[in-house]
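K.L.:
Here you go, sequence then predicted model.
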Amino acid sequence: MTKKIFIKKYRFMVVLIFICTLFIALAGRLFYVMVVMSPKYKTIADEQQKSEIQINAKRGRILDRNANELAMSMDVYRIDLDLKTIRQTLTNSAMTSDELANKLAIILNMKAEGITKILNTTLPNGLPASSAVLKREVEKPEADKIKALKIRGIIVSPDTERYYMNGNFLSNVLGHVNSDGKGVSGVELSYNKELSGVSGNIIYEKDVKNNQLPYEDPKYVQPVDGKDVVLTIDEIIQDYVEKAAQKALEDNKAKAVNIIVMNPKNGEILAMASKPSLDLNNPSNISSNSKEVQKLWKNASVQDNFEPGSIFKVITAASALESNTGTNDTYIDNGSIKIGNTVIHCWNLDGHGKQSFVDIIKNSCNVGFVELGLKLGKDKLISFAQKMGFGEKTGIDLPGESSGVLRNTNKTNDVDLATLAFGQGVAVTQVQYMAAFNAVANGGTWVKPHIMKDIVHFDDNNIMSIDKQYSDYGKRNVFDANLALNLRQDLVKVVTEGVGQNAFVEGLDIAGKTGTAQVADAETGKYAAGKYMSSFAGMAPAAEPKITLLVSVDEPEGSNYYAGEISAPVARDLFKQIFNYIAIKGEENVLGK
């Protein structure tokens, strides 16, 4: 009897253990399915049961300082594919994907093979995708033809196309967007986040036949349109600069021309142009050479280094004034000077003879500045140049800025110091030079150059609200105000009596400096024969400058390459136009408060 009870108990325990083991296994499996694999299965279920269509936000506009449109997004259409529905449609209509691709290709001017590939899009896990984008920026006639096909699963919805109001106007500054509408250069890249806005979407659930469930309303998330970016650019001044740069390019058969106009008090860029330039609405027609196109996309004023030549003498002269070195001395120029075994010539091979500090500035005397540089010494000159921002990025709100090249004092010998004093052996960008030049113009304050003025939005009544104002000025005092005034007065004589007389405008009191620098050969590293960069930096009126500008003509053709003949006349014409405009519109309306 006892044995039978034991056997029964044993059997019961075995069954109980088996049931418990089975229960634990089932519980473990359920835990694995419901917890561990839940995200994966949920994703698969969502892909099978839900369809999502993204709705892009309308990209904000780019405006000049007076709210004139420079870039905007135009209403077009996009073609999206609900691939599940299309697969069912093809099955029901006995149509192949190749046949559908051929119909779409004719309308959309696409290759049928490319459309077939899109129709067969798969997910990373290899499963067929539920949706795909067929084409963006489709014009209305084509969109209407697609609708007329009446093929379930092809979704035609509103889209936007980026349009630039004036083709190649300000093209290197504005930049451009890619096929997805994202900024890839210029302002479009720097302020892509503000311009882009936030995309919305439509999500709806579908039954096993891919039809929308009748009891389920689509979930609609409205897109938030991008903000508008107001630039410091004045469209009128920019137009003057664009035309002046193009004329200088053609008249001199130059490699390139770059011009920048600024407000020296606050670092605002009023105009910036590089020629040749791209038509932003049709960049592919500029050149078949992709490297050439990429080069044209660059903003030379921000990204390209150049040896400034004699416009750098402004910096050397400022350093001498600050340290009270050589400003009361006499300089003798016989046409050349020997430093060690190196002979350095003045641009005037006959020499300028006996000169004062002011004379070597107005005559742009290389020999005089070599002597001045040696009197200053490398520590003083290089330290002052660093203080003025050379050898480092300005932090301008445009992409791809270069930092320039400034020698380290430990690697600078007397010949290096001599050439640095008159602007060779140093590389700068236009914005970098202008930040230093502006410090002379505004009384000694370095201010960060910038292109953005405000981030704004407009309500339904077209009333503008400012969301953000530019505030990152990075101001620092780098030069004494009285010394800056003295230097400006010396620079006036460059225009009235010296090498910059072709920039003279009656009654305007322009202070400026010419610069003619040899151009280095990128392959050999040596100066290329017959190639020069001709520049003119100017400010007006000298007593309290409202405008500064820099004109650089790269490799003018022919024997006439001196900046006084090439760049100074361009500056003169621009000063006339800009100050006539200011007189008509009023200083506050043009330059702001």
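P.N.:
Received, thanks.
K.L.:
For the rest of this, base every contact and every neighbour count on C-alpha atoms.
P.N.:
Fine.
K.L.:
tell me the contacts of the residue most central in space within the chain?
P.N.:
Per CA atoms, centre = their mean, the C-alpha nearest to the average position across the chain is that of Gly186, at 2.3 Å. Counting by CA atoms under 8 Å, 6 or more residues apart in numbering, Gly186 touches 172-176, 299, 398-399.
K.L.:
Quick one: these as a markdown table, columns for secondary structure too.
P.N.:
Listed next are the contacts of Gly186 as a markdown table, based on DSSP: H, G, I helix; E, B strand; the rest coil:
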| residue | secondary structure |
| --- | --- |
| Asn172 | helix |
| Val173 | helix |
| Leu174 | helix |
| Gly175 | coil |
| His176 | coil |
| Asn299 | coil |
| Leu398 | coil |
| Pro399 | coil |
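K.L.:
Please compare the first structure with the one that follows:
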Amino acid sequence: MSKRRRILAYALSDRKGPRQNRRKVGRALSLLSVFLFLVFLINFAIIMITGKKFGQDLRALAADRHQTTTTVHAKRGTIYDRSGTPIAEDSTTYSIYAILSKEYVSATGEKLFIQPEQMDDVATILSEKLGLETDYVKSQLKLENQYQVSFGIQGNNISYGTKIEIEAALQEKGITGIGFTASPGRLYPNGIFASHFIGYTSLADNKDGKTQSLVGSTGLEESFNTILSGVDGITTYEKTASGVIKPGTETITRQKVDGQDVYTTLSEPLQSYLETNMDVFQSKANGVLASATLVSAKTGEILATTQRPTFDLDTKEGLGDLPNWSSALYQTQYEPGSTMKVMTLASAIDNGTFDPTYTYSTAGYTVIDTTINDWDINMGLSDGRYLNLAQAFAHSSNIGMVILEQNMGDEKWLKYLYNFDFGLPTRFGMLHENFGLVNSDNKVTTAMSAFGQGISVTQIQLLKAFSAIANDGEMLTPKFVSALYDPNSNTARKASKEVSGKPISSDAANQTLQYMVSVGTDPYVGTLYSSYVGGSIIQVNGVPAAVKSGTAEIAKVDGSGYIEGSGPSSLLYSVVAMFPAEDPDFYMYVTLQQPEHWDVLFWMDVVNPVLEEAMRLKDTLGLTKPTTILDDVSDETEYKLPNVIDLAPGDVSAELRQNLVQPIVVGTTNKIKKTSVKIGTNLHANQQILLWTGDLKKIPDMYGWTKANVDKFSEWTGIEIVYKGTGDRVTEQGVGAETPIDKIKKITITLGD
């Protein structure tokens, strides 16, 4: 009992009265309230500062409930020919819908939905403009509990013109409940038109996961996608509690920026004419791959280019049947064959080692352990003959070209190849460019490169080299863009020719042209002379062109030799033609790989008519001065040099040329270390800029460089420059290009205009 009393006494020892207990509970409740209030304040502060709670973005949830956004598609830039004819243009299509929600009214109470008494008029208009059944339209308009309704397939893909007609008819009837949604599209009005070169677009999902935009997939459309595509805009609308858009509440969250227009150097009439004649050519030969490109000799502009098989840009007909999508112009490398002999002859003349009277036997020539024969001996047409070196070129003698190469010496010949920029990508502005290789490690292969075997090239590399022959020794970078136009600022960037070196003298180039004429006019040895024609196979209005044909074996993909077979089906045929021969305005290069049928007269089906048409249109092409289509646009679009340090010089060069800047890469590493202008500087169209990669081993060809860039080169290398003459461009340099740089302390530079 005593233990029980002690426990009870302890339990009752601190017993409080009712008033004291109420006071204690009150204090506890007060402390709890303060604690909960602090918790609320902290959570409120977190929500206000971060907009998030429990992993949920409350701001986004609120915005989603009370706001909605729509994408305003930027207009993709139009691609034009040189005179302003559209090649690829925006072709936005529309889908029609009708608003049924009675909550969709304006701030003034105007009804913006389809009212019952308007249904007949709507059905009639859509029947007339879209071919919809009136009963179907009415049944859609009578659907219950729908915010809006659409009208199936016939209510989609509406052209802009039809949209305007429908809107006019609705406005006349006072109907406001019909709307349209836009879908981006691309129209190629010319169909088959430099299809591989222009390329096409496809729809790609945007980051919002709700909309799509056009993205360049191939060709120029892909290479210039950033310039063409612009930036989509965003418009925000307020919504009611039930999710209905409030009319008149739109806010532009991001202004759309339309893409820039690209004016190519292509000529629509010449391109169309080339396409027609290529069809005739291919129908006879049926080659695995045929291609043709026409170039302005004085500017380096590509006026027309195509290949077979091809496809229709607009309908995509033929696209699925292509063996591969590669562009023959700049993505396919191959051994060119005898058209390379043009550069061999020009180099030998320039080197002073060409003796046209030197006579030799065509009955075989041995280089180390390899015997080289001429084509007529390999074909069993001859046991050998005696030719002089002038005849050697006209007859396309492999032995004659090897003699020229041997007289120059391997080192000198390789210098000429590098001065013609073989072995290097042109970086003329298109993505995914391939480039050929110069094999300098094998004496036999080096000798064979003199007649176009054992060396690989791309067509764009050959076209660049041919420009030196056609243009007094001055080599031009091929161009395919004449101007860029920015509709947002009414500004433009306009291109001019880009000189990229002078591998041979003017005299060597002009003599080479004369020898090229003999290929078609020499009745005894000329490979393009035809007794059937009574003269040159390739001529323009009866006047012979400067020409050179080629026949080459085709290397296997794995490099293990040449594809097997006999006759045309295992060979690549090609021809280059320049006209007028004494001072070319145009030159054209055509290839034909593995034809089913072949006759040298086939060249007449494509080369002659296209060159004739080019001469007929010469005065209308505007080749002697910059583009005139944008003459009324005086302000230039800005382009600031991005941070290119540590980037690959090739990729940077391509981007700069896309913006009509003229880059020159100096050095041998694969990263840019310095630039001749500061990062962020606005670069003018046709401005020349040096990209220094370091580890420079040989003196570059500085022909055409600005004096400012020569000064920068001197600063970077420590080489003293002594100037002669006046002007701002290099016309001569005292130390030849490809000379080892390690012992060079001083260079004399001659300036001119």
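P.N.:
Thanks, I have the structure now. Predicted model, so just to flag it, every value in this text is computed and none were measured.
K.L.:
Report the TM-score for the pair.
P.N.:
The TM-score (TM-score structural alignment, normalised by the length of the first structure) is 0.77; 527 aligned residues with a CA RMSD of 4.2 Å.
K.L.:
Out of the contacts of Gly186 of the first structure, which comes closest to Ile53 of the first structure?
P.N.:
Nearest to Ile53 of the first structure among those: His176, at 25.7 Å, using CA to CA.
K.L.:
After alignment, which residue of the second structure pairs with the closest one?
P.N.:
Alignment note (TM-score structural alignment): His176 of the first structure maps to Tyr200 of the second structure.
K.L.:
nearest to Ala481 of the first structure, of the contacts of Gly186 of the first structure?
P.N.:
For the contacts of Gly186 of the first structure, the residue nearest Ala481 of the first structure by CA to CA is Leu398; the value is 29.6 Å.
K.L.:
before we move on, the earlier item: which position in the second structure pairs with the residue nearest to the centre of the first structure?
P.N.:
That one, Gly186 of the first structure, aligns with Gly219 by TM-score structural alignment.
K.L.:
And the nearest residue to its match once chain neighbours are set aside, how far from Asn43 of the second structure?
P.N.:
Excluding the flanking residues, the one nearest Gly219 of the second structure by CA to CA, 6 or more residues apart in numbering is Gly199, at 4.0 Å. Distance, Gly199 of the second structure to Asn43 of the second structure, by CA to CA, to the nearest Å: 56 Å.
K.L.:
the more surrounded of these two?
P.N.:
Using other CA atoms under 10 Å as the criterion, Gly199 of the second structure and Asn43 rank with Gly199 on top: 20 against 14.
K.L.:
List the residues that contact the corresponding residue of the second structure for His345 of the first structure.
P.N.:
With TM-score structural alignment as the criterion, His345 of the first structure lines up with Asn373 in the second structure. For Asn373 of the second structure, the contact set (CA under 8 Å, 6+ apart) comprises 362-365, 398-399.
K.L.:
give me that answer again for 7 Å
P.N.:
Residues near Asn373 of the second structure by CA atoms under 7 Å, 6 or more residues apart in numbering: 363-365, 398-399.
K.L.:
Same check on Pro487 of the second structure?
P.N.:
With CA under 7 Å, 6+ apart, Pro487 of the second structure has these contacts: Gln260.
K.L.:
mind redoing it with 8 Å?
P.N.:
Counting by CA under 8 Å, 6+ apart, Pro487 of the second structure makes contact with 258-261.
K.L.:
Now flag whichever of the residues you listed is closest to Leu345 of the second structure.
P.N.:
Nearest to Leu345 of the second structure among these: Asp261, at 42.3 Å, using CA to CA.
K.L.:
Against Thr627 of the second structure, how distant is the closest one?
P.N.:
Taking CA to CA, one finds Asp261 of the second structure at 14 Å from Thr627 of the second structure.
K.L.:
neighbour-wise, which of these two wins?
P.N.:
Between Asp261 of the second structure and Thr627, counted using other CA under 10 Å, the more crowded position is Asp261 (23 against 19).
K.L.:
Residue in the first structure paired with that one?
P.N.:
Under the alignment (TM-score structural alignment), Asp261 of the second structure pairs with Asp228 of the first structure.
K.L.:
Kindly state which residue of the second structure is aligned to Val198 of the first structure.
P.N.:
In the second structure, Val198 of the first structure lands on Val231 (TM-score structural alignment).
K.L.:
I figured that match was touching Gly259, is that so?
P.N.:
Yes - at 7.3 Å, Val231 of the second structure and Gly259 qualify as touching, with contact defined as CA atoms under 8 Å.
K.L.:
Report the set of residues contacting both of the two.
P.N.:
Residues touching both Val231 of the second structure and Gly259 (CA under 8 Å, 6+ apart) are Ala74.
K.L.:
Looking at the two now, which is surrounded by more residues?
P.N.:
Applying other CA under 10 Å to Val231 of the second structure and Gly259 shows that Gly259 carries more neighbours, namely 23 against 19.
K.L.:
from what I can see the more buried one touches Asn225, true?
P.N.:
No - using CA under 8 Å, Gly259 of the second structure is not in contact with Asn225, being 9.0 Å away.
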